[in-house]
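S.K.: fold the stuff below for me.
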Amino acid sequence: MSNFDRLTAELAQQAQVHAQHKEEQDRQLLQRVLEIYDRKTVAATLRKVSQREWTRESVNRWIKGSRCYPLTEAEVSMLGSMLPAPPVHHPDYAFRFIDLFAGIGGIRSGFEAIGGQCVFTSEWNKHSVRTYKANWYCDETQHRFNQDIRDVTLSGDPQVDDREAYQHIQQQIPDHDVLLAGFPCQPFSLAGVSKKNALGRAHGFECEAQGTLFFDVARIITAKKPAIFVLENVKNLKSHDKGNTFRIIMATLDELGYEVADADIVGPQDPKIVDGKHFLPQHRERIVLVGFRRDLQLPAFSLSLLPALYPRQRTPLNALLDSQVEEKYILTPTLWKYLYHYAKKHQARGNGFGYGLVDPALENGVVRTLSARYYKDGSEILIDRGWNKALGEQDFDNADNQQRRPRRLTPRECARLMGFEQPGAQTFRIPVSDTQAYRQFGNSVVVPAFAAVAKLLLPWIEQAVRKRR
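M.R.: Below is the predicted model of the structure:
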């Protein structure tokens, strides 16, 4: 073989290797996008920049390897734009944190904004995972995504002892400074405690908290010993199961060697109860437990300082709404008639049940709490479109009045009411159906409220990091 032929063969081989590498990179990129968006959406997006007639079927064939043509630069760029970019301060992070029971990232947002790097996320709901990955940077080299936290804590395996569980947690979860968790509220059962103690199988929280998802949080805290944790739950956690749930949680955190801020304060002025109404026009109370490792001897912290971070003027509801919405968000005549007469019936009985109809042009206060059931009928927050109440009572089926039936908030408006994006913006990606989006926003937190908690906490985080180093 001549030198020319040898060189030609080498160049051809290099080109083939490069093409295979390019194809694998393209496939990995497309797979990441398909973790979030369905094939129909991806095909429609690619058609905007491609000469090819992308369809759901062609995307499917490509990902399976039956289509081997390389993606164009424009197609790669378009797919990349469907994924979240790294935070602006990346990679110079001030601290590391993990995000448990993460939902769609409402708590993560504030801690990332003050310079934190999320190194581990756990969220079990597959639809929430899609929304989370659409909006938050999850670099596989520096971040791990887990779905069922019990796969990490091994709490569902009775054959695994505590030592093995802690070793597994150490291997699965990176070291971190701050633990965030919006864990579900479950009752704690004390049944079988005496028997477990007699068998020597459990002590303290390992006994009382077992079988609940808080138990998994406690196991992770025990194994990883973060300097600080921030736990979030509904306000009623304090009275849940006649106070037994909250008693066990606080006793567990104390047993693990943590000081919870404002632990001894109770009553209506409890600073641990944070209401989203101070930031956005929605009444939404959450209990926030901020804990510090005692051995670090950090200065005392109190959420009573949070009011200093309230905005001077709350954004009015009208600023969060779109001027025009699709007809599907307007209540059907049947649903509106049901809600209207249901409310009238309970008003006659002296009950408070009913819909929450708000006129955005007049409303300067707060609306009811957006719930995960909002997708069913939207009754807690209905936007008034000029319904004449007096005429409705006289002639509910009046044709002109029926044209002004109230409407639900759109998912985009819910995103703004929860603080995931600013008024008038469309920066938060919603890759799921309206039903799933309503559930996700209804289960989330008011983002600026927890951003304020993060900002307030930053000096303590910085001290904890210095002690670690």
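
S.K.: please count neighbours and contacts with C-alpha atoms only from this point.
M.R.: OK.

S.K.: surely R284 meets H278?
M.R.: No - counting by C-alpha atoms under 8 Å, R284 stays clear of H278, with 9.5 Å between them.

S.K.: tell me which residues of the longest helix along the chain are tucked away?
M.R.: Counting by DSSP state H, the longest helix found in the chain is helix 3-34. Residues 23, 26-27, 30, 32-34 are the ones in helix 3-34 that count as buried (16 or more other C-alpha atoms under 10 Å).

S.K.: tabulate those residues (CSV), appending distance to Y132.
M.R.: Listed next are the buried residues of helix 3-34 as CSV, based on distance: C-alpha to C-alpha, whole Å:
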residue, distance to Y132
E23, 27
D26, 22
R27, 21
L30, 17
R32, 13
V33, 12
L34, 14
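
S.K.: nearest to K467 among these?
M.R.: Distance to K467 across the buried residues of helix 3-34 (C-alpha to C-alpha) is lowest for R32, with 37.7 Å.

S.K.: against L253, how distant is the closest one?
M.R.: Separation of R32 from L253 (C-alpha to C-alpha, to the nearest Å): 38 Å.

S.K.: to compare with the earlier structure, here is another sequence to fold:
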Amino acid sequence: MMDWSSFSFIDLFAGIGGIRLGFESAGGHCVFSSEFDKDACKTYQANFGEYPSGDITKIEAKDIPDFDILLGGFPCQAFSIIGKKEGFENETCGTLFFEIERILREKRPKAFMLENVKNLTAHDKGKTFKIIRKHLEALGYNVYAKVLNALDYGVPQKRERIIIVGFLDDVMFTFPDPIPVSQRKKLADILEEKVDDKYYVKERIKESRLMRLKDPNYPKPYISHENMAGSITPHPYSSCLRAGASANYILINDERRPTEREMLRLQGFPENFKIVVSYGQMKHQTGNSVAVPVISAVAKQMIFSLKQHELNKQL
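M.R.: Next up, the predicted model:
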């Protein structure tokens, strides 16, 4: 019988460790991590004291230590069905989801939590998500999935992500409720007081943005972003941080870029999180990461559900 006050997990597609932080806050300890990107590994090592194992496709499941929960924010890829006769077995072949599947099959952890872009549910007319769900259920897991928005869990960033949770046993699970509005951080709470000149944009960029600002009297502080059509919309929160977008994508008060620390705060990372790479890399890494408070809330809810399940078994 397990009491779940302490548990082990593995951190796949670990990035800079946002999912790890969320599950550590619920009593977990990491026994294995894997990440492909060398710069992300530098940040991970600086903060967790371990350099993640590299490419997961080259790691045998049997070489991974035993663990209770599998975690992974895996990239979204289309699945191709290669000929009729190959069917179910090969549906996920060649995708990174397949790596998660084979590790679950071999290691049979009690639970998992996967994170992906909201679009996963619409991807390939919904086929991609259907295949993922079907494959997880075929391994014997009870699967729950929901799109959660970081804004509802206390960070001033609109970031919608699908969270997929699964349990080997018949665990009853509900996703965590949003936190009260009064407890959510506002933009003013995460902005730095003194900001170096290098973050300020050129005057002409500023003027061009202010000219196109939908509401010139919008109260500061705000964050605006330029959409494909070139219109500038201010909000009291950040639009979704992205790994690949251009440098002028989001601006604070249409005058400067967010600092590295501010980007980390928008994702709910702790103040003592170390920054050891360049601005461009930090932008890429925070854009690829997760909103930590969302993951913490899910982790705590998962552990609560697992504890309840253990208690019910004893009755």
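
S.K.: buried ones in whichever strand or helix holds I461 of the first structure?
M.R.: Counting by DSSP states H and E, the element that carries I461 of the first structure is helix 447-468. Under the neighbour-count criterion of 16+ other C-alpha under 10 Å, helix 447-468 of the first structure has 447-458, 460-461, 464-465 buried.

S.K.: in the first structure, what residue corresponds to P75 of the second structure?
M.R.: By TM-score structural alignment, P75 of the second structure lines up with P184 in the first structure.

S.K.: is it true that its match touches L213?
M.R.: Yes - applying C-alpha under 8 Å, one finds P184 of the first structure in contact with L213, separated by 6.8 Å.

S.K.: of the two, which one has the most company?
M.R.: L213 (18 against 13; other C-alpha atoms under 10 Å).

S.K.: residues touching the more buried one, list them.
M.R.: The neighbourhood of L213 of the first structure, defined by C-alpha atoms under 8 Å, 6 or more residues apart in numbering, consists of 183-184, 186.

S.K.: change it to 7 Å
M.R.: If a contact means C-alpha atoms under 7 Å, 6 or more residues apart in numbering, then L213 of the first structure has 183-184 as its contacts.

S.K.: distance of it from C185 of the first structure?
M.R.: Distance of L213 of the first structure to C185 of the first structure, given as C-alpha to C-alpha: 8 Å.

S.K.: likewise E393 of the first structure?
M.R.: Look at E393 of the first structure and C185 of the first structure: by C-alpha to C-alpha, they are 41 Å apart.

S.K.: if you count surrounding residues, which of those two has more?
M.R.: Using other C-alpha under 10 Å as the criterion, E393 of the first structure and C185 rank with C185 on top: 17 against 12.

S.K.: spit out the contact partners of that one.
M.R.: Applying C-alpha under 7 Å, 6+ apart to C185 of the first structure gives the contacts L237.

S.K.: now do the helix holding I461 of the first structure: everything it contacts.
M.R.: With contact meaning C-alpha under 7 Å, 6+ apart, helix 447-468 of the first structure is reached by 95, 106-107, 109-111, 114, 177, 227, 276, 279, 306, 309, 418-420.

S.K.: could you do stretch 46-57 of the second structure as well?
M.R.: The contact list for stretch 46-57 of the second structure (C-alpha under 7 Å, 6+ apart) reads 33-36, 41, 44-45, 99, 273-274.

S.K.: same thing but 6 Å
M.R.: Residues outside stretch 46-57 of the second structure that contact it (C-alpha atoms under 6 Å, 6 or more residues apart in numbering) are 33-36, 41, 45.

S.K.: please flag which of those residues sit within strands.
M.R.: Those of the contacts of stretch 46-57 of the second structure mapping onto strands are S33, per DSSP state E.

S.K.: by neighbours, which of the contacts of stretch 46-57 of the second structure wins?
M.R.: When the contacts of stretch 46-57 of the second structure are compared by neighbour count (other C-alpha under 10 Å), S33 ends up highest, at 25 neighbours.

S.K.: residue in the first structure matching that one?
M.R.: Alignment note: S33 of the second structure maps to T121 in the first structure; criterion TM-score structural alignment.

S.K.: so its match is in contact with F97, correct?
M.R.: No - applying C-alpha atoms under 6 Å, one finds T121 of the first structure not in contact with F97, separated by 9.3 Å.

S.K.: what do the two both touch?
M.R.: By C-alpha under 6 Å, 6+ apart, T121 of the first structure and F97 have no common neighbours.

S.K.: for the residue mapped onto L331 of the first structure from the second structure, which non-adjacent residue is closest in space?
M.R.: Counting by TM-score structural alignment, L331 of the first structure lines up with V201 in the second structure. Computed as C-alpha to C-alpha, 6 or more residues apart in numbering, the closest residue to V201 of the second structure that is not its neighbour in sequence is R256, at 5.3 Å.

S.K.: how close does that neighbour get to G94 of the second structure?
M.R.: To G94 of the second structure, R256 of the second structure is 42 Å away according to C-alpha to C-alpha.

S.K.: between these two, which has more neighbouring residues?
M.R.: Set side by side, R256 of the second structure and G94 show more neighbours around R256, with 21 against 14, by other C-alpha under 10 Å.

S.K.: tell me the residue in the first structure aligned with the more buried one.
M.R.: Using TM-score structural alignment as the criterion, R256 of the second structure maps onto R407 of the first structure.

S.K.: so G287 of the second structure sits right up against R242, yeah?
M.R.: Yes - G287 of the second structure is within contact range of R242, at 4.1 Å (criterion: C-alpha under 6 Å).

S.K.: sorry, back to before: residues in the second structure aligned with the longest helix of the first structure?
M.R.: Under TM-score structural alignment, there's no match for helix 3-34 of the first structure.

S.K.: angle of the helix or strand following that helix against helix 3-34?
M.R.: For helix 3-34 of the first structure, the following helix or strand on the C-terminal side (DSSP H and E) is helix 39-47. Interaxial angle of helix 39-47 of the first structure relative to helix 3-34 (axes from the mean of the first three to the mean of the last three C-alpha atoms, to 10 degrees): 130 degrees.
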